[in-house]
Every structure is written in C-alpha cells, then in structure tokens.
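1. Return a 3D structure for these sequence lines:
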Amino acid sequence: MPIRLRARLAYVLAAVTVAPLVWLLVTVLKPADELFEVALPTRLTLDNLLYVLTEVPIGRYMLNSFVVSAAVTVVALVLHSMAAYALARLRFPGRQLIFSVIVSTLLVSLPVILVPLFLVARQLGLLDTYAGLILPAIFHAFGIFLLRQYYLTIPRELEEAADLDGCGYLRRWWQVVVPLSRPVLASLAVLFFLANWNAFLWPLTATRDPGLRMVQVGIATLQGQYGSAWNYVLAATVIAAVPTLIAFVLGQRRLVEAIKTSGLK
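-> Have a look, this model is predicted:
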C-alpha cells in the first residue's frame, strides 16, 4: 500500500475515532433546550458542568473509584508478578496445567460468576465495604499471562549471576526481574487502573451505601425510570473521563512497548 494512501487512511480513521469525543464535548457545552439538536449550539454554557460539580457528589464518586482502582492495581501487580515469575522460571509438577487453568479463566465473564461471588461476599461480610470492591477485582489471568510471556524473554544468565551472589528466588525476582520488567508493569498498571475505574456491574451489585458508589454507578443514578437528565449525564461522563485520559496518555508508550516485547499477537 502506498505511503500516501496509508496516511490518508490513518487520517480518516483518526477522524472517525475523534468525532464522537468532539460531539460529546460540544453537547456538554450546549444549553439544555438545544441538547438534541444536530446543529451547532447558538451559545456555549458551563451550566451542565457546574451543576455536576456542585450538586452531584461526583468528587466522592471519583475518590471511591481512585481508592479502589489504585489498591487493585498495586496489589495485583505484586501478586501477578510473583505468580508469573513462578510459572516462567520455577520447575514443579503440574506447572503447565496450572498455567492452562489460569488462562482458561479468561473465557469466564463476570455475569457468569456474579451470583456466586455475591453470595460469598455476603457470607464474608464484604458487602458495602472497600474490601468487597477491591478483593474480587485483584485476580485476572491476563496480567499473569502477559507477565509470564515477558519473563520468558529475560536472559537466564542474569538470574544465574544473581544466584552466584547467593540470591534466592525471592531476591532474584525483586532485584533482577522486577527492575527489568518496568515497561510491562507500567502498561499493566494503566490497564488495571482503567478497567477498575470503568467498572460498573460488580460495584453496582456489591454496594448499596451511596457513600461507597464508584463513579460509573454514580453516573447511572442520574438516569431515572421515566426520564434522564442527559445533559448532566454527559457532563459527568466528561469529568469522569479526565483521570482515565491522563493515565492513558502517560502510559501509552509503555503499553505499546510491553505488547511488542511480550510476544502478544
């Protein structure tokens, strides 16, 4: 394909991708009586954004989402990295079977296990708590799979040199493997944070306390049974998207590097 044609195709795809975001921003700045008009607004207003910031506890919702997303990201990176290192380097019976079982859980979606998960959380007293929002979201097979693929590319000679210095498996993982895997850890941090920031189904199921609502659940409360204040819903969506946009911009290079070096197709 000629370079010019590829460039034009890239411009078209970029325009198609950006167009809904531009429409969203323009709609948020429209007056309420012009919300569903296709034409450009006759005037721009910040009333929708100001209402959400002052009348809706969007700050509390975003704080809850940040606490849950940050906690899940940190704990998951540590545990997934340790599990992936064991599956990549340690030799023990059933290693391939365990890895296959872990990867097979990618075929199980959340709605399938939602009711059993709710019953277990209720039995343990985790409903309406931060622990109930954090603990079920920590394990994810994709993180273990991606890290294992990356660890297989690290030369064994580096770990053997650490072994000669008297390092055990734990010190090898912490002092050799973790520093070398910063790109893939950074990319996973972005993915985990975004996934948990946008989580809706489990936070909706596990919490009834308005003070524990995460941002996506909080936005859903702006929609009523017989009507919805779409101008406020869109305004809250724009505000909630700002942290995710920042996280993606800061981590996009690491994300691409990790996918290139981990063997993902």
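2. alpha carbons only for contacts and neighbour counts from here, please
-> Fine.
3. For L133, which residues are in contact?
-> Residues in contact with L133, defined by C-alpha atoms under 8 Å, 6 or more residues apart in numbering, are 68, 202-203, 206.
4. can you give me the offset of the helix or strand where it lies from its chain's centre?
-> According to DSSP states H and E, L133 maps onto helix 130-138. Remark: helix 130-138 is offset 14 Å from the chain centroid, using C-alpha atoms, centre = their mean, to the nearest Å.
5. The helix or strand that that helix is followed by - contacts with which helices or strands?
-> As assigned by DSSP H and E, the chain's next helix or strand after helix 130-138 is helix 141-151. The contact analysis (3 or more C-alpha pairs under 8 Å, 6 or more residues apart in numbering; DSSP states H and E) places helix 141-151 against helix 58-89, helix 95-104, helix 182-197.
6. For the comparison step, fold the sequence that follows:
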Amino acid sequence: MVKKISISKYISYLFLVSICVIWVVPVIFGITTSFRSQAEVVSAGFRLFPKEWDFNNYVAILENTSTAPILRWLSNSLIIAVSHTLLVVFIISLTGYGYTRLKFKGRDALFFTLLGISFFPGVVNLIPSYKIIEALGWVNTAWAMIIPGLAGMGNIFLVRQFMKGIPGELDESAKVDGASDFRIYYSIILPLVKPVLIVCGLFSFIGSWNDFLWPVIVYTDVEKMPITAGLLLLQDIYGNYRMIGQLMGSAILAIIPTLVLFIFAQKYFLQSINLNSGIKG
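-> Alright, predicted model coming up:
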C-alpha cells in the first residue's frame, strides 16, 4: 500500500514538473530573446540563452519617445489600472453589503437576474458600449477604460458569498448601540472582508492592465494609449523579424508590474481560496 502511494506521488510530481517546464521554458526564452542581438535572433537554430547578452534592445526601447513611448504607455496603464481597481473595490464592497445585509423587495431576484445577464459574452456589448462611450465624449480618454466593468457580477458574487459567512449578530449588536447601516458597513463588515476585496482588486488590476480588445477600439491617440494597445502598434514598428528583440523587450517590461503585484499579494490570494477564511467565531 505504501509503495503504491509513493509511485502515485512520484507520478504526480513528474506531471507537475512537466507542466511547469512547458510553461516556464517559453517565458525564459522570451526573456533571453530580449537580450539577443538582431543577428542572433534571425539566425537559425534554437538556443535557450544568448551567446552574448546585449542590452541595446532595452536602451533603444527607452530612447524611443516618439513612435513608441513605452514609458508613457506604462504610466497610462498604471493610472488606469489603479483608478479602476480602487473604484471596483469600493463599489463591489458596498453592493455586496446591500445584497447581504439590507432587506428590500426583490433583492435576490435582482441579484440572480443580473448574475444571469453577466454570463453573456462580453464581445456582445462592444458596439453598445462604444456608442455610450462616444456619446459621453470619452473616446481617447482614460474614462473609457476606468468606468466600464466597475460593477462586475463575478466580483460582487464573491464578496456576497464572503459576507454571508459573517454572523448577523454583529449587525444587530451595532444597531442596538445606534450605529447606522453605513457605520456598520465601514467599521464592522469592511475590515472582515478585506481578504476577498484584496483578491478581487488583484483580479481587477490584472484584468484592466491586460485588457487588449477594448483599448484598441477606444484609443487612436498614440500618447494616450495603455501598454496593451501600444504593444499592438509595436508589431508594426518592430515586427517582421526586423527588431524582434526590442518587441520582446517591450513585452517583458509590460508584465513586470503585474508580476510584482502578484508576488506581494499572493498570500491574500491563497487566503481567499476559502471564502470564510477571514471569519472566526
């Protein structure tokens, strides 16, 4: 029996290591490609690491502030993603509180109706969303990226489920002491749901940062583009194997902020896997 368990364990480890290699090798190759000279990039054969490490690609990327201002794009994406994330956290926490602690007619019916509508593919809403953005005069502005998607039902569902695990006696005790609904939300509920809010914020930041189709539609001004729309533009500037090292270097710079964010927030991500992890007693 022990032998069978050991064999199954080794098979599991082998499978996981294989999946890890399949995922990691292309990432390493992409990183090392950004440090290759153009001559080595176009040469035949596969080498995981370059013969000589060349930093000229990154120098050229940072010096190009006219046709490909990547630092400006990164700054635009950071402003958009941070603003979007902060608003998401505020809206979903307040909405989740309303769907769990406040009692009004049709509350659950409204919630599940909106949840069902959210299952429609997002591409269905592209044209109506663009028409709304155009009517508001938000084309080529950060508002076109910040406002849409603030009240995502997936995030609201997670917060609602988390809040349902908080004992209702806390609300009743606070009301006896004269606390208002907003006071209960701010002082009692909000601190308890911090883990799931951090995770929803993490997902929102990454989703906003990596959003590709929508910014390509709403942006035409190069200076105002976020990094994802800028990377599409770089395919025309650096593509066709002419400056593939610079294109790969730009992509590597684009993933650094989300990678750093995940490294610092991963403990909250793991904690939120159990939706009741922050509730004790």
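7. After superposition, what's the TM-score here?
-> Aligned and superposed, the two chains score 0.92 in TM-score terms (TM-score structural alignment, normalised by the length of structure 1); 263 aligned residues with a C-alpha RMSD of 1.9 Å.
8. Helix, strand or coil: sort out K30 of structure 1 for me.
-> Put simply, K30 of structure 1 is coil when judged by DSSP: H, G, I helix; E, B strand; the rest coil.
9. ok, S93 of structure 2 to N240 of structure 2 distance?
-> Plainly put, S93 of structure 2 is 47 Å away from N240 of structure 2 if you go by C-alpha to C-alpha, to the nearest Å.
10. More neighbours: which of the two?
-> Applying other C-alpha atoms under 10 Å to S93 of structure 2 and N240 shows that S93 carries more neighbours, namely 26 against 9.
11. so who does whatever residue of structure 1 lines up with that one touch?
-> Alignment note: S93 of structure 2 maps to S81 in structure 1; criterion TM-score structural alignment. Counting by C-alpha under 8 Å, 6+ apart, S81 of structure 1 makes contact with 144, 147, 178.
12. What remains of those once you look at structure 2?
-> Retained in structure 2 (both residues aligned by TM-score structural alignment, their matches' C-alpha atoms under 8 Å) from the contacts of S81 of structure 1: 144, 147, 178.
13. with those in mind, which one is nearest to R254 of structure 1?
-> Minimum distance to R254 of structure 1 across the kept ones among the contacts of S81 of structure 1 is 13.6 Å, recorded for L147 (C-alpha to C-alpha).
14. In this model M82 seems to touch that closest one, though I could be wrong.
-> No: if you go by C-alpha atoms under 8 Å, L147 of structure 1 and M82 don't touch, sitting 9.3 Å apart.
15. Could you check which of these two is surrounded by more residues?
-> Legend: neighbour count by other C-alpha under 10 Å for L147 of structure 1 and M82, higher for L147 (25 against 19).
16. Contacts only, for that one.
-> 80-81, 84-85, 184-185, 262.
17. mind checking what it lines up with in structure 2?
-> Match for L147 of structure 1 (TM-score structural alignment): V159.
18. What's the match for R60 of structure 1 in structure 2?
-> By TM-score structural alignment, R60 of structure 1 lines up with R72 in structure 2.
19. Kindly provide the distance from the residue nearest to that match when sequence neighbours are not counted to W209 of structure 2.
-> Nearest residue to R72 of structure 2, sequence neighbours excluded (C-alpha to C-alpha, 6 or more residues apart in numbering): E223, at 6.9 Å. From E223 of structure 2 across to W209 of structure 2, the span is 17 Å (C-alpha to C-alpha).
20. between these two, who's got more neighbours?
-> A count of neighbours by other C-alpha under 10 Å puts W209 above the other of E223 of structure 2 and W209, at 26 against 18.
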